[in-house]
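Chemist: The following comprises the amino acid sequence and a computationally predicted model.
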Amino acid sequence: MSSSLETLAAKLAEDCLKAMKATGHERLYVELGNVIGASSQTLEEAFLTEVRIRLSDQAAREFLIRRVRELKDQGAPE
């Protein structure tokens, strides 16, 4: 069952993040989490974890790109 749970949570997270990007609604995942949680707290927790992991990854990558540009602009060695 955990394989199904992880698969469903990951797919929902990907779809939700795409919808968030398309609509600009940054808290859509919270609303969807509430809908999921009404019938399955287990899936809700897995979904929210998947979303948070992806949002964290996006933020970290954006930071890294920005920071590397700053360092290059300052003449730091590669």
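Modeler: Cool, got the structure. Numbers count the residues shown, from 1 in each chain.
Chemist: make it CA atoms for all contacts and neighbour counts henceforth
Modeler: Will do.
Chemist: in this protein, which spans are strands?
Modeler: Using DSSP state E, the chain contains no strands.
Chemist: contacting residues around the residue of it positioned farthest from its centre?
Modeler: Taking C-alpha atoms, centre = their mean as the measure, the residue most remote from the mean C-alpha position of the chain is Gly75, 33.2 Å away. Residues in contact with Gly75 (C-alpha atoms under 8 Å, 6 or more residues apart in numbering): none are found.
Chemist: what's around Ile53, how many residues?
Modeler: Using other C-alpha atoms under 10 Å, Ile53 has 13 other residues around it.
Chemist: Can you tell me how far it is from Leu5?
Modeler: Ile53 is 16 Å from Leu5, where distance means C-alpha to C-alpha, to the nearest Å.
Chemist: returning to that earlier point: what about the residue farthest from the centre of the chain, distance to His25?
Modeler: Counting by C-alpha to C-alpha - Gly75 and His25 are separated by 38 Å.
Chemist: want to compare, so here's the second one:
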Amino acid sequence: MSTLDTLASKLADDTIEAMKITGEERLFVEVGELIGASSQTLEEAYLTEIRIRLADRAARKFLATKVAAAKRTASAPPSA
């Protein structure tokens, strides 16, 4: 893994954690703007890492909801 990828990945992890703690769902945008002022290359890699993590989070939440609904349906008593 390159230095760029390593830095972007670590920063994305740290930002996601900070978002959970602060409740600021758009914190990654502010961090991206800060990075972009110095390095567009790191900004692009960072935002890609953020998008990947947010997409993964949304997909996992969607799947958990689907599985929970399927389990409720399967365990519900039959209608008469």
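Modeler: Right, received. Where do you want to start? A quick note: this is a predicted structure, and the numbers were derived from the prediction, not measured.
Chemist: Got a TM-score for the pair?
Modeler: The TM-score (TM-score structural alignment, normalised by the length of structure 1) is 0.92; 75 aligned residues with a C-alpha RMSD of 1.3 Å.
Chemist: From the centroid of structure 2, which residue is nearest?
Modeler: Centroid-nearest residue in structure 2, with C-alpha atoms, centre = their mean: Leu54, separated by 2.3 Å.
Chemist: what comes up buried for the helix ranked longest in structure 1?
Modeler: Longest helix in structure 1 by number of residues (criterion: DSSP state H): helix 41-73. Neighbour-count burial for helix 41-73 of structure 1, with 16 or more other C-alpha atoms under 10 Å as criterion, is recorded at 43-44, 46-48, 50-51, 54.
Chemist: Output these as a markdown table; include the columns distance to Lys21 of structure 1.
Modeler: Listed next are the buried residues of helix 41-73 of structure 1 as a markdown table, based on distance: C-alpha to C-alpha, whole Å:
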| residue | distance to Lys21 of structure 1 |
| --- | --- |
| Leu43 | 22 |
| Glu44 | 21 |
| Ala46 | 21 |
| Phe47 | 17 |
| Leu48 | 17 |
| Glu50 | 16 |
| Val51 | 13 |
| Arg54 | 13 |
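Chemist: Could you single out the nearest of the residues you listed to Asp15 of structure 1?
Modeler: Checking the buried residues of helix 41-73 of structure 1 against Asp15 of structure 1 by C-alpha to C-alpha gives Val51 as the nearest, at 10.1 Å.
Chemist: How much space separates the residue nearest to that closest one when sequence neighbours are not counted from Arg67 of structure 1?
Modeler: The shortest distance from Val51 of structure 1 to any non-neighbouring residue, by C-alpha to C-alpha, 6 or more residues apart in numbering, is to Ala13 (5.2 Å). Here the criterion is C-alpha to C-alpha. By it, Ala13 of structure 1 lies 27 Å from Arg67 of structure 1.
Chemist: do Lys21 of structure 1 as well
Modeler: 23 Å.
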